[in-house]
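# build the 3D model from these lines:
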Amino acid sequence: MTSTSFDDRHIGPSESEQAKMLAEVGYGSLDALVQAAVPSAIRVTRDLELPPAASEEDAIAELRALAALNKPMTQMIGLGFHDTVTPAVIRRNVLENPAWYTAYTPYQPEISQGRLEALLNFQTMVSELAGLATANASLLDESTAVAEAVMLMRRVSKSKSNKVVLDAECLPQTIAVVRTRAEAMGVEVEVRDLLTGLPEEFFGVVVQYPGASGVLRGAGFYSAISETAKAAGALYTVAADLLALTLITAPGEFGADIAAGSTQRFGVPLGYGGPHAGYMAVRTGLERSLPGRLVGVSVDADGNPAYRLALQTREQHIRREKATSNICTAQVLPAVLAAMYAVYHGPDGLKRIATRVHELAAGLAGALRAGGVEVVHEGFFDTVLARMPGQAEAVVAVARENGINLGPVDADHVRIAVDEVTTPAIIAKVLNAFGIENKAESIQSLPTGLGRESEYLTHEVFHSHRSETAMLRYLRSLSDLDYALDRGMIPLGSCTMKLNATTEMEPISWREFAGIHPFAPADQAEGYHVLVEQLSSWLAEVTGYDKVSLQPNAGSQGELAGLLAIRAYHHANGQAEREVCLIPSSAHGTNAASAVMAGMRVVVVKCTDEGNVDLEDLRAKVEANRETLSAIMVTYPSTHGVYENGIDELAKIVHDAGGQVYVDGANLNALLGLAKPGEFGGDVSHLNLHKTFCIPHGGGGPGVGPVAVRAHLAPYLPNHPLLEKAGPSTGVGPISAAPYGSASILPISWAYVRMMGAGGLTAATQVAVLAANYVAKRLNQHYPVLYTGQDGLVAHECILDLRGLTKETGVSVDDVAKRLIDYGFHAPTMSFPVAGTLMVEPTESEDLGEIDRFIAAMIAIRGEIDAVAQGKWAADNSPLRNAPHTAETLVGDWDLPYDRELAVYPAGVNRKAKYWPPVRRIDGARGDRNLVCSCPPLNAYEN
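Below you'll find the predicted structure:
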């Protein structure tokens, strides 16, 4: 290994540091350690078959060659995806800034105030444009947002009907995604032209606004649907274009209960379909049924306003199979981009952009009509539907020769979508494709009475950053509030917060990747298709499966895709009665929520006192459900952080009863190069490319959750109605809006595998296991390690048990987590999978110095706990309970029973580089009791 090889850069501990760590844990080599830790029955017997590791320079050159195979065109296809301009100040200081993209989901709100404010801006932007009370902090894309809205309507509707009605003008990918979700949940979907009315009984209706063909109806059409829905006890969802909402009536103003859609055209590149932030907003009374994250306002210990995640008891990590949704990772980074686009332009700027887009579309329509071409719709915002009997294909072909992609509809119709980057010269080229001269004729195309009169984006944040200087400083001020990987270690168990290398990140903003429309002709995305094929084959190799789909755009969606494949397999075999999903009590909350969404019934399997799946209870549950058993979902290594013996026996028990084995890939960072789920009994797994394969967490998304299957499940992988090659014709339907989900971030994982090679990936796993065992060995005498596997070893993470200390002293895991902030660390995972514990995952990327600094902090905190036990401080007035300590606390009146230095500069803290939390401990319960999820001036909360 040379000093310049990428794995040397990625793996934190040097060879000499690894030797010290190995000596501490009592092994002579990495190979000896993993042979002791990993059960011999599942260990691989051959090296991974991957291309040899490439240097960073060579990997970038190869990606350049792939990118060159893509052909970015002027994109006028529409269907919910539009070209846009990402302001350079936002691209450089958010999208390309590790202070934003390496952060984790803001479960520790005191060190997440910057992105929480950005997300509150996002929620405010969405709720005000939609004219509805509360918006969430993003969903995965427009189609899944609408699907979530359908399920929300079903949950709260007073109608006894099982039918949802979709406007025939809904986006085709949205109709398909809703059908995929609805089929498993037993919901009937009716697609109809709403001009013909609504059926007598239905629980919800979805209208596209404007329609997929561009149509805008008269104002009375939209309000009439609201009246009909209310009379039927049904709910009303509007899938709305946010840019259009700057000019046309807000959905909440004509009676919509829910608005859902995409924020992509607010400065987020096309990226061949993603990642883009979906959105949802609801009327008052529905906020507790919202899926996904919700940012709210509360106060800290000093009474200062502060932000945190609100109403978390709705979510999968707490409510499991009773959650409002299985969504975990959402789209925080794209949501921040969209929010900052609105901050940058303000309401006047957004309205100017929308007006210009609309005027260009109206001018195009007028010129087409003047030239004898029929324009189908009288009312539209940005998309013109032209009728040219028998000539549509020829028009599209001529436009393509001129570098423009129009939207082919059928033999007679062409769709032309105008966007922010459209110019008069582009309009002239479009008219040329129709054989028409450019005559400056505009027509009235916003229906009378549909113009927007209400104000939006009135908060000062949308008015204060017009200059780039102001915008730059605002972005910097927010990022300074947060703790991300660019500051220090984030040892979150089950989250794998490893290095997101700059070389891996570099290609995502190249135009050849960023400028491709997801429904562009396949020959314009050849580079993407080669990359997808290569990455899929590499993922199949490292997991031992036969086929991989990259479409799911989050781990939760990969879970759903895998379970739907299992369901379809049983149905194809005439065994539709197989609907029971066994899930260990220690499982991730998404597992249970996903099983319910896949139409399955959850039966919980007990765990033993050692933390393993109780095989006797498993046998009993299998026997009790033998005829109806569909699957078991099991995480390996377990969520308890150990390589369980008997995973192969578990698989045999389930297989012998006709069930399938779903191996959750959340902990794949402990398996790469050592064991393959597809070879030790798994039939299907999802992977988290935002964990094991280096896509950054982005503060809570984006992620990619590919689903990998053995051959017998391959016919049931996701497919897509708008791209035949995206999946098998026998597939379950689309899981995401775009054929390859969040395609534009796939180059990150491609680059990681390409630069690491087989040896590098295996070494990374070995060092991840070494680091976790080193932490466990060093801290075990201070905090008992709750679970270990064979030879007393853990896998890539360890659980520290604080329950005895809490019982003795009253000091809680929350106190330790907040005190770690004073020491300059993000806390480990709290109370998962066992309440009252901390789960630590150091990853392979942290060097020994940082790991030792964390260990020293934990030992020092144990000393503080001991001081409480000895009566030096009361638990409720100790450095632990009062943590974190802010600079404001330091300069205020000091009546605490310890000195200022201990509060803010405990042992080991680098005084020159100290992270100062902006707020003290936040009162979460108060924020839930007094729900505020948009941003009026902060002084409104002071009283």
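# from here on, contacts and neighbour counts on C-alpha atoms
OK.
# now do the strands in the stretch 751-900 of the chain.
798-801, 829-830, 837-840 (DSSP state E, counting those that start in this stretch).
# Phe854 is nearest to which of these?
Closest of those to Phe854 is strand 837-840, at 10.4 Å (criterion: Cα to Cα).
# against which helices or strands is the closest one packed?
Applying 3 or more Cα pairs under 8 Å, 6 or more residues apart in numbering; DSSP states H and E, we find strand 837-840 packed against strand 798-801, strand 829-830.
# now do the first one: distance to the chain's middle.
For strand 798-801, the distance from its own C-alpha centre to the chain's C-alpha centre is 27 Å (Cα atoms, centre = their mean, to the nearest Å).
# for the last one, same thing?
Its chain's C-alpha centre and that of strand 829-830 lie 20 Å apart, by Cα atoms, centre = their mean.
# who's in contact with that strand?
Residues from elsewhere that reach strand 829-830 (Cα atoms under 8 Å, 6 or more residues apart in numbering): Pro491, Leu492, Gly493, Ser494, Val813, Asp814, Ala817, Gly836, Thr837, Leu838, Met839, Val840.
# spatially, which two of these are the most separated?
Ser494 and Asp814 (18.0 Å).
# who has more neighbours, those two?
Ser494 (26 against 20; other Cα atoms under 10 Å).
# what sits against the more buried one?
Thr639, Ala666, Asn667, Glu797, Thr829, Met839, Glu841.
# the same query, at a cut-off of 10 Å, please.
Each residue near Ser494 by Cα atoms under 10 Å, 6 or more residues apart in numbering is listed here: 588, 638-641, 666-669, 691, 796-798, 828-829, 832-833, 839-841.
# here's the other one to compare against:
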Amino acid sequence: MQTDSFKLRHIGPSKKDLELMLKTVNVESMEQLIFETVPDDILLKHPLNLPSAMSEQEYANHIHALSADNKMFKSYIGLGYHESCLPAVIQRNILENPGWYTAYTPYQAEIAQGRLEALLNFQTMISDLTGMELANASLLDESTSAAEAMTMLFAVRSRAQKKANVNKFFVSEELLPQTLSLLETRALPLDIELVIGDHRTFTFGEDFYGALVQYPGKSGEIYDYGEFITKAHQAEIKVAVAADILSLVLLKSPGSLGADVVVGTTQRFGIPLGYGGPHAAYFATREEYKRNIPGRIIGVTQDIDGNRALRMALQTREQHIKRDKATSNICTAQVLLAVMAGMYAVYHGPEGLKYIAKKVHQSTVSIAEKITALGYTQLNTHYFDTIRISAEASTIKTIAEQKEINFYYPDENTVSISLNEAATLADLNAIVSVFAEAKKTNANTIENLSAAIAIPENLKRGSDYMTHEVFNSYHSETELMRYIKKLERKDLSLNHSMIALGSCTMKLNAAAEMLPLSDPQWGNIHPFVPVDQAQGYQKVLKNLEDYLTEITGFSGTSLQPNSGAQGEYAGLMVIKAYHESRGDHHRNICLIPSSAHGTNPASAVMAGMKVVVTKATEEGNIDVEDLRQKAEQHKDNLAALMVTYPSTHGVYESAIKEVTSIVHDNGGQVYMDGANMNAQVGITNPGAIGADVCHLNLHKTFAIPHGGGGPGVGPICVAKQLVPFLPGNPIIKTGGEQAITAISAAPWGSSLACLISYGYVRMLGTKGLREATEFAILNANYIKERLKGGYDVLYTGERGRAAHEMIIDCRPFKANGIEVTDIAKRLMDYGFHAPTVSFPVAGTIMIEPTESESKAELDRFCDALLSIRKEIDEVNAEDPNNVMKNAPHTLAMLTADQWDFPYSRQKAAYPLAYVADNKFWPSVRRVDDAYGDRNLICTCAPIEEYMEEAEA
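Now for the predicted structure:
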């Protein structure tokens, strides 16, 4: 056994398992299985041109050596990014804990109560600090959140405004530059006209529907927006405020100023800079917009016994249900980072946050006083953490960089300095020394922080926040550690059992890939430092781009999109820019097969395209003749086809090259959804299939963990003709020669998370990557064969094979009164998270085992499903009191004195022998979604309610 081979650790089945599994699927070799599964005309004829595989130790040395190429300057650049202090208890128990980072989006609420509670804490914190009624469970970054505010306010215009086609959106000139760039991207396809100006002198016309201001402004100046918001409301114009979350501890909340939406980032609540991400953004608004709020909301409901339970609220907004009518993508979240930011607030509490905010403010005042004393002019009248000094930027920059300090230089005569919680007295004196040296003098040492305050009296916060018990209980490390563990025990993650979610690719997130995320040489780099200070990152990101370009068979890659949904949107916007560069502004028709991911039509509409749905055959494949007819019908206006390969039905469609040719022949480009790339790497690729652009889910195929529903990374890879249009950034140059405006806030998106995928490619190498794909296909077909006779597989390829996933049909069980949901809940009693339920076909389950699961785990899963199949046969459709309908069974049920069920406790809790060895207990019974939507509660209850309950 080659113990230094990472492939051996990543791929689940052993050599012995392989022989038995091949026999079960009735093939002589892996080569025969691939031949019977993948169409011959798209198979790669040569291996990928990638570096050879590294061992885990070699990779650890390699990535450590690269980290030394990052210069660890002190950065006071600001612009929405600040060095923060991640408490070690949160780093060790959440960031580095697979119990938290390998969890999936909480679709199965009964086994996700821990992270749901953590997210409810996050929402409560945001609602309290912003002064708004409702907050979601995070978005991707501040710029994305601001763009969502612009589009949500556009969607909720009054009937009269919609009728008059009111489409102007005012943007303060004090907005962060990366946010403005992203607003430009989102506004263009929706025909929203941005008007940039000074809020103090601007007069609204009747053709405006909304406005966005920054609080404090990008210059650091604090403005009182109360009068501006009042005037806007008088003109029926709604106002969004982009607010610094830490400043809101000391500043009057935007809600109290009258804001309709408040957005921002929680990065400075203990999240590493990571050269741009991942970080959790926030979005807060009024309750009247609860049906329009983007992303996901965690709500309070009850289980069937009436006990308090949590779940994702208002789930019907999700794409695969509303499709082209969807308001946003529920997948655009940063759950792991939101959990960490929420825990930061729990650990410090309201008083701790106030201490940190005051320290940051007083540090800023202190350096302002000392620099002013040197003869410089400080330009801000009121500020929280950012000052502007009138000085020759080039001189200051030279001296600062010699002292390993970064400031921001908005123009040649201004230096901007943003302070953070990590700044010590020594750091403050080093900052002042830069300005003293420029004057060729010495400055007095700062020995104590100034007590002066630079916040205007009328904008000082007077209201309480975070009064709930959870923010006032866990301030010692012992208590927080136990609270985190208490929540972790309520969640089923990959460290307990296989999560065979079709389309979601829940594979191993190897510890060797994850370790560099804890290294400050990677974590503490500001995204806007000069590129020569981030050469370690530049090498990793450039190499990863090249690897992904090779893997996809394309010519260029952008890592900027920081989710799969962002990748879809970016790919379509690049296609749009390409057509327009050729004068084809009229090309706006997007063909989408009826079997496509639900995010596809929503992304197409966001990109300003009109969706035309093409039919599927009875076998679940694209109806080629219907596609041909619609492509020819719309040939003058055809922009693109969006296609998933292998299909969402888990089939390698043999007509795929014909499909892409039809689109090209009629003037369109082909966008391939990369959700199923785990069935392509090393065997085929989008280039061979005939696509022009694809997005990749690095949080699926390339091993970034799902983190409970985020982080994700969704880079796009493109053919030669699309390379010039890859997205740019307004501060750090990136993208193509004719780059579209920003897709995400940071130049390379969530750079820190990209280290994981870089490690995945480097440690598997060419051979390992192909074998990972092969074993993903083998594992899926093994499950298919094991379930034969118990469940019907809905779709297969022409030779009867599944791809890397399959759909099993549960609709016949309706005759027994059993729904697919009952199977999902019963699987919890067997210790498994349900596969993907009712997508893409209602009443079915989509299973994807990945390559990381061993034969033993696959067998346990199959045994569970086959056991459930027998239980279904035992059910009387007329009697709902059965083991299926009552699932999941909690520990409280099993230990209660009374047992009112017509089956044994043993059958309920330990249906198979293996369960007893590693039992997972759902913490609540089946959740009542309808009750929660009728009684929407999305924050922790006020402490008074708990007192009332105790007294009752």
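# now distance to Asn910 of structure 1 too, for the contacts of strand 829-830 of structure 1, in a markdown table please.
Shown next, in a markdown table, are the contacts of strand 829-830 of structure 1 (distance: Cα to Cα, whole Å):
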| residue | distance to Asn910 of structure 1 |
| --- | --- |
| Pro491 | 19 |
| Leu492 | 22 |
| Gly493 | 25 |
| Ser494 | 28 |
| Val813 | 24 |
| Asp814 | 23 |
| Ala817 | 19 |
| Gly836 | 29 |
| Thr837 | 27 |
| Leu838 | 24 |
| Met839 | 25 |
| Val840 | 22 |
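# emit the PyMOL select command for whichever of those are buried.
Applying 16 or more other Cα atoms under 10 Å to the contacts of strand 829-830 of structure 1, the buried members can be selected in PyMOL as follows:
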select buried, resi 491+492+493+494+813+814+817+836+837+838+839+840
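# with respect to His720 of structure 1, which of the contacts of strand 829-830 of structure 1 is nearest?
Scanning the contacts of strand 829-830 of structure 1 for proximity to His720 of structure 1, where the rule is Cα to Cα, the winner is Ser494, at 31.3 Å.
# any idea what that closest one aligns with in structure 2?
Using TM-score structural alignment, the equivalent of Ser494 of structure 1 in structure 2 is Ser503.
# tell me which element its match is part of?
Following DSSP states H and E, one finds Ser503 of structure 2 outside all helices and strands.
# quick revisit: let me know which of the helices and strands packed on strand 837-840 of structure 1 is tucked in deepest.
strand 798-801 (a mean of 28; mean count of other Cα atoms under 10 Å).
# once aligned, what mean separation remains between it and structure 2?
Taking mean Cα distance after the TM-score superposition for structure 1, the mean distance separating strand 798-801 of structure 1 from the aligned residues in structure 2 is 0.5 Å.
# what's around the equivalent of Ser213 of structure 1 over in structure 2, how many residues?
Alignment note (TM-score structural alignment): Ser213 of structure 1 maps to Ser219 of structure 2. Residues contacting Ser219 of structure 2 under the criterion other Cα under 10 Å number 23.
# surely Ser219 of structure 2 meets Tyr383?
Yes. At 8.9 Å, Ser219 of structure 2 and Tyr383 qualify as touching, with contact defined as Cα atoms under 10 Å.
# for the stretch 651-800 of structure 2, what spans make up the strands?
Using DSSP E, counting those that start in this stretch, strands in the stretch 651-800 of structure 2 cover 669-674, 693-696, 716-718, 792-793.
# residues in structure 1 aligned with the third one?
Yep, that's strand 716-718 of structure 2 we're talking about. Residue span in structure 1 matched to strand 716-718 of structure 2, by TM-score structural alignment: 707-709.
# same check on the second one?
With the alignment judged by TM-score structural alignment, the segment of structure 1 matched to strand 693-696 of structure 2 spans residues 684-687.
# now do the matching stretch: distance to the chain's middle.
Worked out by Cα atoms, centre = their mean, stretch 684-687 of structure 1 lies 16 Å from the chain centre.
# so which bits of that stretch are buried?
In stretch 684-687 of structure 1, the ones that count as buried by 16+ other Cα under 10 Å are Val684, Ser685, His686, Leu687.
# helices along the stretch 301-450 of structure 2, start to end?
319-322, 335-373, 393-402, 425-438 (DSSP state H, counting those that start in this stretch).
# should've said the stretch 751-900 of structure 1
803-809, 813-822, 848-869, 887-891, 900-904.
# need the winner for burial among those helices.
It is helix 813-822: most buried of the helices of the stretch 751-900 of structure 1 by mean count of other Cα under 10 Å, with a mean of 24.
# which other helices and strands does it contact?
Applying 3 or more Cα pairs under 10 Å, 6 or more residues apart in numbering; DSSP states H and E, we find helix 813-822 of structure 1 packed against helix 803-809, strand 829-830, strand 837-840, helix 848-869, helix 900-904.
# returning to that earlier point: nearest to Lys539 of structure 2, out of the helices of the stretch 301-450 of structure 2?
Nearest of these (Cα to Cα): helix 393-402, 21.8 Å.
# how big is the offset of that closest one relative to structure 1?
Mean deviation for helix 393-402 of structure 2: 1.5 Å (mean Cα distance after the TM-score superposition for structure 1).
# corresponding residue for Asn420 of structure 2 in structure 1?
Using TM-score structural alignment, Asn420 of structure 2 lines up with Asp419 in structure 1.
# show me what contacts Asn136 of structure 1?
With contact set as Cα under 10 Å, 6+ apart, Asn136 of structure 1 has these partners: 119-120, 122-124, 126-127, 278-282, 287, 290-296, 933-934.
# look up how far Gly435 of structure 1 lies from the residue nearest to His796 of structure 1 when sequence neighbours are not counted.
Distances taken as Cα to Cα, 6 or more residues apart in numbering place Val769 nearest to His796 of structure 1, at 4.4 Å, with adjacent residues excluded. Distance of Val769 of structure 1 to Gly435 of structure 1, computed by Cα to Cα, to the nearest Å: 66 Å.
# repeat that for Arg64 of structure 1.
37 Å.
# what range in structure 2 matches stretch 262-277 of structure 1?
Residue span in structure 2 matched to stretch 262-277 of structure 1, by TM-score structural alignment: 265-280.
# what's the answer for stretch 907-925 of structure 1, then?
Counting by TM-score structural alignment, stretch 907-925 of structure 1 sits on residues 912-930 of structure 2.
# which parts of that stretch are buried?
Val915, Phe920, Trp921, Pro922, Ser923, Val924, Arg925, Arg926, Val927, Asp928, Asp929.
# that older thread, figure out how far the match of stretch 262-277 of structure 1 is from the centre of its chain.
Per Cα atoms, centre = their mean, the centroid offset for stretch 265-280 of structure 2 relative to its chain is 13 Å.
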